[in-house]
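Enquirer: One predicted model, sequence on top.
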Amino acid sequence: MIKNVIVRKPSKNFADGITTSNLGKPNYEKALKQHEQYIEALKKCGCNVTILDADERYPDSTFVEDVAIVTEKCAIITKPGAQSRKGEEKEIIDVLKKFYNNIEFLSGNACLDGGDILRFENHFYIGQSKRTNAEGAKQLTEILNKYGYTASTVPVKKILHLKTGIIYLKENTFIGTGEFIDNDTFKDFTVINVDSKEAYSANCILINDNVIIPKNFPNSKKALINAGYKTIEVEMSEFEKMDGGLTCLSLRIPVDNSK
């Protein structure tokens, strides 16, 4: 269960962030409204939401998931893989101290984005992408092992982050698209297939028995409802323009370690 969630408001220079989407420049005011709707969806799921002020030094800083990994037993500060995002991770430490007594850190040549970390029960899949290197995966695995978790790596070849293409829901069921539909790593699980036209909607969030999904992806919504999930739709057009998905916008803290 998730009780506490941390988000950060989009900065005024949000449109200056990193993107490969070719969907045009995002509208800042519209992004703010969509972010507010996202927060309301989290509250509907029963979460307490800590809202951080925008950090104008970092255009991508609203994508707060990339700077930390949160579990019941510890929080881990990452080392973002993009040069323009280095330093973002330092701004989350004091916030996490409100929820954790033990915070771990990656060091040295490690690079790792939280968007590459997919949790399946007590196992963590680490996407090896352009943003997460082998050293980052190695250090994260060592930290997770120390707390009784297991981890393994998954190549990410065609998309930004692992969770851009596949998300764990519950009861051995994932939702995925593209290179992860027939991926050997997930061959023993049920994978709800998201077709290429709605690939963006593969990045959704299961929170306390509700699945928050991006709006205007009817096939994905139908597939989730048919699989027995309750859905909450949130408009995400401005964040999609910046390669950002629903998971990217929050740090979701498991209830066992919240204060």
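Expert: Structure received. Numbering: from 1, shown residues only.
Enquirer: alpha carbons only for contacts and neighbour counts from here, please
Expert: Fine.
Enquirer: Show the contacting residues for the closest residue to Leu118 other than its chain neighbours.
Expert: Beyond its immediate neighbours in the sequence, the residue positioned closest to Leu118 (C-alpha to C-alpha, 6 or more residues apart in numbering) is Tyr125, lying 5.0 Å away. Applying C-alpha atoms under 8 Å, 6 or more residues apart in numbering to Tyr125 gives the contacts 116-119, 151-154.
Enquirer: now do 10 Å
Expert: Listed by C-alpha atoms under 10 Å, 6 or more residues apart in numbering, the contact set of Tyr125 reads 116-119, 137, 141, 150-155, 162-163, 185.
Enquirer: residue boundaries of the strands in the stretch 1-150 of the chain?
Expert: 2-8, 48-52, 68-70, 75-77, 103-105, 117-120, 123-128, 150-155 (DSSP state E, counting those that start in this stretch).
Enquirer: again with the stretch 151-259 of the chain
Expert: Counting by DSSP E, counting those that start in this stretch, the strands of the stretch 151-259 of the chain are 166-170, 173-177, 190-194, 205-207, 210-214, 230-234, 251-254.
Enquirer: any chance of the ones you listed in JSON lines, with distance to Ile103 too?
Expert: Converted to JSON lines, these look like this (distance: least, C-alpha to C-alpha, whole Å):
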{"stretch": "strand 166-170", "distance to Ile103": "25"}
{"stretch": "strand 173-177", "distance to Ile103": "29"}
{"stretch": "strand 190-194", "distance to Ile103": "33"}
{"stretch": "strand 205-207", "distance to Ile103": "24"}
{"stretch": "strand 210-214", "distance to Ile103": "28"}
{"stretch": "strand 230-234", "distance to Ile103": "32"}
{"stretch": "strand 251-254", "distance to Ile103": "13"}
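Enquirer: Would you tell me which of the ones you listed gets closest to Asn102?
Expert: strand 251-254 (13.7 Å; C-alpha to C-alpha).
Enquirer: Which strands or helices does the closest one pack on?
Expert: On a contact count with 3 or more C-alpha pairs under 10 Å, 6 or more residues apart in numbering; DSSP states H and E, strand 251-254 meets strand 2-8, strand 48-52, strand 68-70.
Enquirer: tell me the angle the first one makes with strand 48-52.
Expert: This points to strand 2-8. Relative orientation of strand 2-8 and strand 48-52, computed by axes from the mean of the first three to the mean of the last three C-alpha atoms, to 10 degrees: 20 degrees.
Enquirer: Next one for the comparison:
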Amino acid sequence: MRPPEPGLGGAVVSLIDREPVDLERAMAQWRDVREAVSAAGWEVVVVEGHEGDPPCPDGVFVGDAAVSVGGRVILTRSAVESRRPERAAIRRTLASRHVRVVPIRRPGTVDGGDLVRVGDVVYVGVGVRTNRAGLAQVTRTLEASGLEVVPVPLHKSVQLNSGVTALPCGTVLGHPPLVDDPSVFEDFVPVPERGGAHAFPLGGGAVLVAASAPGSARTIADLGYEPVLVDISEFEKREGTMTCLLAPF
């Protein structure tokens, strides 16, 4: 995880109107997410910037910048130029943990939020954030790990993970207005709020869900899981999701 910076209000928005962000409240919400993850048994490693690093308004969305899948760790390259400096602190943090990365190289662009794994299949959203050159690099990396890569065209959401997420059982939750073609997924279950489309499985049957999605939490409970609701409303004002606040390994 990476704490929000004072410049969070300047983070990128693409498909929603820009609203003021309360930084103090955002910091409290970030701590609540961290607490929920720690309580579920995860070790939380915090990415820290160094003095002299450029500002990273979107840096809190660390799940966009690093993805661990199939035994490989992909260090992404954002289509948003202002987000590319985020890589430096993440690379340093991973190196300190002796984690080797596979960097996405130009002209490829990839957002971590565009990768959704369901079993041995990794769906990759191709749209404004992940381009064809980035898809090709991800495909080479993940197919070497024995995973199948399925490209998914995106027109209704910024990232694939903004509209869908996978539960451990293989069920894909999705908010229909944000999903181009639900039939791509073998077991698709619609959820009523956009906040329910980016739930995060904590392990042990618990699932972290945005507090903005109580109806989706009920759907998740009906599927046999225990929803853990946390308010991330300040991050949702910048198209942030639960899954992009976390980079699980």
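Expert: Thanks, I have it. From a predicted model like this one, the values you see are computed outputs, not experimental measurements.
Enquirer: Superposed, how do the two chains score by TM?
Expert: The TM-score (TM-score structural alignment, normalised by the length of the second structure) is 0.92; 243 aligned residues with a C-alpha RMSD of 1.7 Å.
Enquirer: before we move on, the earlier item: can you tell me which of the helices and strands packed on strand 251-254 of the first structure is packed in deepest?
Expert: strand 68-70 (a mean of 23; mean count of other C-alpha atoms under 10 Å).
Enquirer: equivalent range in the second structure for that one?
Expert: Aligned by TM-score structural alignment, strand 68-70 of the first structure falls on residues 66-68 of the second structure.
Enquirer: what does the matching stretch contact?
Expert: 73-77, 87, 90-91, 94, 101-103, 110-113, 115, 244, 246-249.
Enquirer: Figure out which of the strands of the stretch 1-150 of the first structure is closest to Thr62 of the first structure.
Expert: Among these, if distance is taken as C-alpha to C-alpha, the winner is strand 2-8, at 4.9 Å.
Enquirer: Mind listing residues that contact that closest one?
Expert: Against strand 2-8 of the first structure from outside (C-alpha under 10 Å, 6+ apart): 35, 38-39, 42-43, 45-55, 61-65, 92, 95-96, 99, 206-208, 248-259.
Enquirer: quick revisit: give me the buried subset of the contacts of Tyr125 of the first structure.
Expert: 116-119, 137, 141, 150-151, 153-154, 162-163 (16 or more other C-alpha atoms under 10 Å).
Enquirer: Mind putting these into TSV with distance to Lys3 of the first structure?
Expert: Shown next, in TSV, are those (distance: C-alpha to C-alpha, whole Å):
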residue	distance to Lys3 of the first structure
Asp116	23
Ile117	20
Leu118	19
Arg119	17
Ala137	28
Thr141	26
Thr150	24
Ala151	24
Thr153	28
Val154	29
Leu162	24
Lys163	21
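Enquirer: before we move on, the earlier item: tell me which of the strands of the stretch 1-150 of the first structure sits nearest to Lys222 of the first structure.
Expert: strand 117-120 (23.5 Å).
Enquirer: what's the matching range in the first structure for the top helix by length along the second structure?
Expert: Criterion DSSP state H: the longest helix present in the second structure is helix 23-39. With TM-score structural alignment applied, helix 23-39 of the second structure matches the range 28-44 in the first structure.
Enquirer: Mind reading off the mean deviation between the matching stretch and the second structure?
Expert: Following the fit onto the second structure, the mean deviation recorded for stretch 28-44 of the first structure is 0.4 Å by mean C-alpha distance after the TM-score superposition for the first structure.
Enquirer: what's next to stretch 85-102 of the second structure, contact-wise?
Expert: By C-alpha under 10 Å, 6+ apart, stretch 85-102 of the second structure touches 1-2, 45-50, 53-62, 64-68, 72-78, 103, 137-138, 141.
Enquirer: Over to stretch 135-142 of the second structure?
Expert: Contacts with stretch 135-142 of the second structure, where a contact means C-alpha under 10 Å, 6+ apart, come from 69-74, 76, 102-105, 108-110, 114-115, 121-122, 124-126, 132-133, 144-145, 147-151.
Enquirer: Report the buried members of those.
Expert: In the contacts of stretch 135-142 of the second structure, the ones that pass as buried (16+ other C-alpha under 10 Å) are 69-70, 72-74, 76, 103-104, 108-110, 114-115, 122, 124-126, 132-133, 147-151.
Enquirer: For the longest helix of the second structure, list every residue counted as buried.
Expert: 23, 26-27, 29-30, 33-34, 36-37.
Enquirer: swap in stretch 81-98 of the first structure?
Expert: 81, 85, 88-89, 92-93, 96.
Enquirer: Do me a favour and get the end-to-end distance for it?
Expert: One end of stretch 81-98 of the first structure to the other measures 26 Å (C-alpha to C-alpha, to the nearest Å).
Enquirer: so how far is that stretch from its chain's centroid?
Expert: 15 Å (C-alpha atoms, centre = their mean, to the nearest Å).
Enquirer: again with stretch 144-156 of the first structure
Expert: 16 Å.
Enquirer: before we move on, the earlier item: and the strands of the stretch 151-259 of the first structure: which comes nearest Asn22 of the first structure?
Expert: Per C-alpha to C-alpha, nearest to Asn22 of the first structure of these: strand 210-214, 18.5 Å.
Enquirer: matching residues in the second structure for that closest one?
Expert: Counting by TM-score structural alignment, strand 210-214 of the first structure sits on residues 206-210 of the second structure.
Enquirer: in the superposition, what's the average offset of the matching stretch relative to the first structure?
Expert: Once fitted to the first structure, stretch 206-210 of the second structure is off its aligned match by 0.5 Å on average (mean C-alpha distance after the TM-score superposition for the first structure).
Enquirer: Flag every buried residue along that stretch.
Expert: Buried residues in stretch 206-210 of the second structure (16+ other C-alpha under 10 Å): 206-210.
Enquirer: Pick out the most distant pair among the residues you listed.
Expert: Most distant of these, by C-alpha to C-alpha, are Ala206 and Ala210, 13.2 Å apart.
Enquirer: Now the common contact residues for those two.
Expert: 200, 227-228.
Enquirer: Export those residues as TSV, with columns for distance to Val191 of the second structure and neighbour count.
Expert: TSV is the format used below for these (distance: C-alpha to C-alpha, whole Å; neighbours: other C-alpha atoms under 10 Å):
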residue	distance to Val191 of the second structure	neighbour count
Phe200	14	25
Pro227	13	24
Val228	16	17
